[in-house]
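**Q** below: sequence and its predicted model.
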Amino acid sequence: MATFESLGLTNKTLPALKAKGFEEPTEIQTLTIPLMLKNEIDIIAQAQTGTGKTAAFALPLIETLKQSRKPQALILAPTRELVIQICEEINSLKGQNKITVAPIYGGQSIDLQLNKLRSGVSIVAGTPGRLIDHINRKTLLLDEVQYVILDEGDEMLNMGFVEDIETILEHTPPLKRVLLFSATMPEKIKELAEKYMGPYKHLRTRTELTTSLTDQIYFEVAQRDKFEALCRIIDLEPSFYGIVFCRTRIEADELTSRLQDREYSAEGLHGDISQAQRESILRKFRKKQITILVATDVAARGIDIVNLTHVINFSLPQNPEAYVHRIGRTGRAGSQGTAITFVTPSEFGKIGFLKRAVNVKIQKREIPEIQQIIDSRRNRITETVLKLASGEPDQLFLSWADELLKAGESRNVVASLLYHSFSKVIDKSSYRQITSYKKGGESGRSLVEEEGRSRLFIARGKKDGMTKKTLVEFIVKKAGVPPRVIDQVEVFDTFSFISAPFAEAEQILERFKNAGKGKRSLVTKAKKAEHKKRK
């Protein structure tokens, strides 16, 4: 078993590691640290957030770099939260070393950053946009940079930072080490490596792409029943502490409001929230003053919180990479976690693709029944009461108990106390029934209107030059909806069909109705009989 000493670390970093309680390196640290210390080759390291990758590059930097006025190492990260966490980690590991690190990101005072840069820093960690701002101002000089580290490279590319990254790299010396850390390895990462890295070693941990400590399951649930299913999952758990992912800001806001109305401790996080609000919400979440964080993918980037019990995909992630990043936030640091994905009937095919792409077993489970929830909550109350009873209650309450027991029959007194305190907690009527979806039309719905989706008729077909691809492009261009929401495309000689979620379907209908200028719209809702007849 490797030790930090065997990796080549010295007293520059070992005392700090001991003080932090780190006893042995993680797999990515074991692979990366010796290579960085040798300084002979560039590195691509495939590792998820939460695997110790920050220390994997921070420790060799602390060992290698010296105090300087110009940056010797440049670290790029997709979000300000991640930048701050990187800087905090480096400061906690540097011990008595004199090297300095500066976080550079948007939303922070530019004057504060200017003062920090003018005073001299050894390491700069920043987001691409603000780094370019300083490069253009000539307040950030990169001519002495020895290391460039791209953290969460796939996320930066997903967020559209590829041109910014290239601009920054062009301002660095040709002789330098480039290290790229990424949870996944999309083609764009490989293209970036070929263009800007020298000979490199691709490090992969033996750990599965999704952690074995995360129990991955999915529920088949109608769109209208998702909220009820979420409430049941939360209520079944003794201490739920998790992130619920939504696809859009509107969905995140609506879900947060509904959870708060049911008196759950929840807050929402999305791109329209100010930085001050965001920091306040995350601070409360870390302290468990709130236990449910409803977030969009963009808003959740850079969040690194351990001990989450659950990650719930209220909306199916857009791609396998997003799934990996979402569920990688649970099952960390040796703690067991659960990742739950809600799958509507129209998404049955997508969950199969997701399983194959991620190469992991995602088990189908049944949504907890109401009686299961009630029994679970009742058992927890019983355990709590008995545990309290085994101690020494306050004398005031003992005297009060004596009065009550003298005044009434003991069994009735206890039952009345339980009813007064917990009747709402175990009230079956607070839950509603969830309808099951049966394939093959047994549920009473057809392709015309599946759960959460509408079937649309388009008065254009093959004779109009339409193919599946050109039809989707036509709809997207006219209606302004993303192409990924359109599926089940069928093109016939003079007409076509598509399916889309209710909200996007309404948007498509409205846009084409307005474009028709009083004439019959090219796009209308398909009629059940009409669709069957066409088939």
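**A** Noted; the coordinates are in hand.

**Q** rest of the way, CA atoms for contacts and neighbours
**A** OK.

**Q** which residue ranges of the stretch 1-150 of the chain form helices?
**A** Applying DSSP state H, counting those that start in this stretch to the stretch 1-150 of the chain gives helices spanning 14-20, 27-38, 53-64, 80-93, 110-119, 128-137.

**Q** which of those sits closest to residue 192?
**A** When these are ranked by distance to residue 192, counting by C-alpha to C-alpha, first place goes to helix 128-137 at 15.3 Å.

**Q** put this next to the first one:
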Amino acid sequence: MKMEDLKLSPEVTRAVKELGFAEMTPIQEKCIPEIRQGKDVVGQSSTGSGKTFAFGLPILEKIEPGKGIQALILTPTRELCVQVTDAISTFGKYTHAKAVSVYGGAGIEPQIHALRRADIVVGTPGRIIDHIRRGTIRFGSVKILVLDEADKMFEMGFIEDVEFIIANVPKERQTMLFSATIPDEIHRLVDKHLKSPVIVKTQVRVAKNLLNQFYYDVNSYEKFSLLVHLLKKSPEGLAIVFCATRREVDVVARNLASQGLRAMAIHGGLSQNRRLDAIDALKNRSVNVLVATDVAARGLDIKNVSHIYNYDVPKTSDEYIHRIGRTARAGMEGDAVTLLAQRDHDNFRAILRDHTIEIQKMEKPELEMVKFDRPQRFSRESRYGGEDRRGYRGGGRFGTRRSSGSSRGRRR
């Protein structure tokens, strides 16, 4: 379906043409007509599907500038908050509607000032609650509520905050919820707060002709050395390395940098400035490797990613597909590489139960083992970046053998 078929207002049409949008994505084609009719909507789609446009465009059509906060959009992360605000401001720039970002880690006084003129507020739950308790945000005029990346808000422990915020928003409203996955907790949220919602699902499509999927089955203590080897083979590429925890992200990023690779970390434990610095550094190519958690990477719009590395294997096929969907975009080829060690086999088998996923096994190349420095609390891990299957700490011939029943230093 073409954008011109929507018969948008002249102001929005002008901005859309300037952005070069001609065809709607599946999520836009299915959601926009329902939202324009005032229906509650549940949209299941991944990052990069165009969902911000899907809910943002109808919101702009419904807003009357200068009449208070009429739309509230909740996001799990600061980066997604800024990104959604920028997108709405861009394709709504001729409508005079004012979109404002509200998130933690930034000064609250400028936000208080901006909120006085806001028509649309995009915010993270914690900072929105700060403003509610200060009395610096009022939702009496809100007629649209959007919960973006709802599954990640649940994973990050924000559901109670979301419930508190919803209790402060008028009951007579239009509600939209967007989520990459719909676990039971999100179903309960939908049943409680949405009225006869239209369910829209768009399949996450992996461009098999452009995306190469590989895996290497290695010893845990070889994993980091293999990652370094592969990254150095493609020095001009733009890569995202996924790890399971914030701590692992920090350790891997630091060790990659010590090997001469231009790598930075991004996760929810970093300050706002450091997170934005990492994103800017990747976009301007002062670094070409971003080490990230799933939560931090969700919602980031980073173009021209050539390689995805699963340093830690995701637990589900959905999460795997969302990770690898960040490469092989816009007609460009991409590689998705999974580093599989003994402890990853259960997760990997779960991924392969999705028979649409085809991953080719690669032979392990001859590796130069490189040093991997890990804080003392991780002493169970090999100096080369993983646990020695023989049960030795330190990975060398003079390492100390662990007893088979020991749980000291267990990875989290």
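**A** Cool, the structure landed. All values derive from a computational prediction rather than experimental measurement.

**Q** superposed, how do the two chains score by TM?
**A** In this superposition the chains share a TM-score of 0.86, using TM-score structural alignment, normalised by the length of structure 2; 384 aligned residues with a C-alpha RMSD of 2.6 Å.

**Q** hang on, the earlier thing: now render the helices of the stretch 1-150 of structure 1 as JSON lines, adding distance to residue 508 of structure 1 and mean neighbour count.
**A** Below are the helices of the stretch 1-150 of structure 1 laid out as JSON lines (distance: least, C-alpha to C-alpha, whole Å; neighbours: other C-alpha atoms under 10 Å):
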{"stretch": "helix 14-20", "distance to residue 508 of structure 1": "56", "mean neighbour count": "15"}
{"stretch": "helix 27-38", "distance to residue 508 of structure 1": "47", "mean neighbour count": "19"}
{"stretch": "helix 53-64", "distance to residue 508 of structure 1": "45", "mean neighbour count": "21"}
{"stretch": "helix 80-93", "distance to residue 508 of structure 1": "36", "mean neighbour count": "19"}
{"stretch": "helix 110-119", "distance to residue 508 of structure 1": "44", "mean neighbour count": "14"}
{"stretch": "helix 128-137", "distance to residue 508 of structure 1": "35", "mean neighbour count": "17"}
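
**Q** what about the ones you listed, which gets the closest to residue 291 of structure 1?
**A** Across those, closest to residue 291 of structure 1 is helix 80-93 (C-alpha to C-alpha), at 19.4 Å.

**Q** residue 400 of structure 1 is nearest to which of the helices of the stretch 1-150 of structure 1?
**A** Proximity to residue 400 of structure 1 (C-alpha to C-alpha) singles out helix 14-20 among the helices of the stretch 1-150 of structure 1, at 48.9 Å.

**Q** have a look at how far, on average, the closest one is from structure 2.
**A** Superposed on structure 2, helix 14-20 of structure 1 shows a mean distance to its aligned partners of 0.8 Å (mean C-alpha distance after the TM-score superposition for structure 1).

**Q** structure 2: matching residues for that helix?
**A** Counting by TM-score structural alignment, helix 14-20 of structure 1 lines up with residues 13-19 of structure 2.

**Q** tell me how far that stretch lies from the chain's centre.
**A** 27 Å (C-alpha atoms, centre = their mean, to the nearest Å).

**Q** outside of stretch 360-367 of structure 2, which residues touch it?
**A** 213, 214, 215, 216, 217, 218, 225, 226, 229 (C-alpha atoms under 8 Å, 6 or more residues apart in numbering).

**Q** next up, the contacts around the fifth one.
**A** Pointing back at residue 217 of structure 2 there. Contacts of residue 217 of structure 2 were listed using C-alpha under 8 Å, 6+ apart, and they are 339, 340, 341, 361, 364.

**Q** picking up where we left off before, so can I have JSON lines of the helices of the stretch 1-150 of structure 1 showing distance to residue 307 of structure 1?
**A** Below are the helices of the stretch 1-150 of structure 1 laid out as JSON lines (distance: least, C-alpha to C-alpha, whole Å):
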{"stretch": "helix 14-20", "distance to residue 307 of structure 1": "18"}
{"stretch": "helix 27-38", "distance to residue 307 of structure 1": "20"}
{"stretch": "helix 53-64", "distance to residue 307 of structure 1": "18"}
{"stretch": "helix 80-93", "distance to residue 307 of structure 1": "17"}
{"stretch": "helix 110-119", "distance to residue 307 of structure 1": "33"}
{"stretch": "helix 128-137", "distance to residue 307 of structure 1": "30"}
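
**Q** now for those, which one comes closest to residue 454 of structure 1?
**A** helix 80-93 (39.2 Å).

**Q** among the contacts of stretch 360-367 of structure 2, which two are most distant?
**A** Longest distance between any two of the contacts of stretch 360-367 of structure 2 is 19.8 Å, between 213 and 225; criterion C-alpha to C-alpha.

**Q** rewinding a little: pipe the contacts of residue 217 of structure 2 into TSV and attach neighbour count and distance to residue 330 of structure 2 per row.
**A** Formatted as TSV, the contacts of residue 217 of structure 2 follow (neighbours: other C-alpha atoms under 10 Å; distance: C-alpha to C-alpha, whole Å):
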residue	neighbour count	distance to residue 330 of structure 2
339	22	26
340	21	29
341	21	32
361	13	26
364	12	31
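
**Q** which residues does the residue positioned nearest the centre of structure 1 contact?
**A** The residue lying closest to the centre of structure 1 (C-alpha atoms, centre = their mean) is residue 326, at 3.2 Å. Shown in contact with residue 326 of structure 1 (C-alpha under 8 Å, 6+ apart): 245, 297, 311.

**Q** can you check residue 348 of structure 2 too?
**A** Neighbours of residue 348 of structure 2 in contact, by C-alpha under 8 Å, 6+ apart: 313, 314, 315, 340.

**Q** test my guess that the first one contacts residue 344.
**A** Yes - counting by C-alpha atoms under 8 Å, residue 313 of structure 2 sits close enough to residue 344 to count as a contact (6.1 Å).
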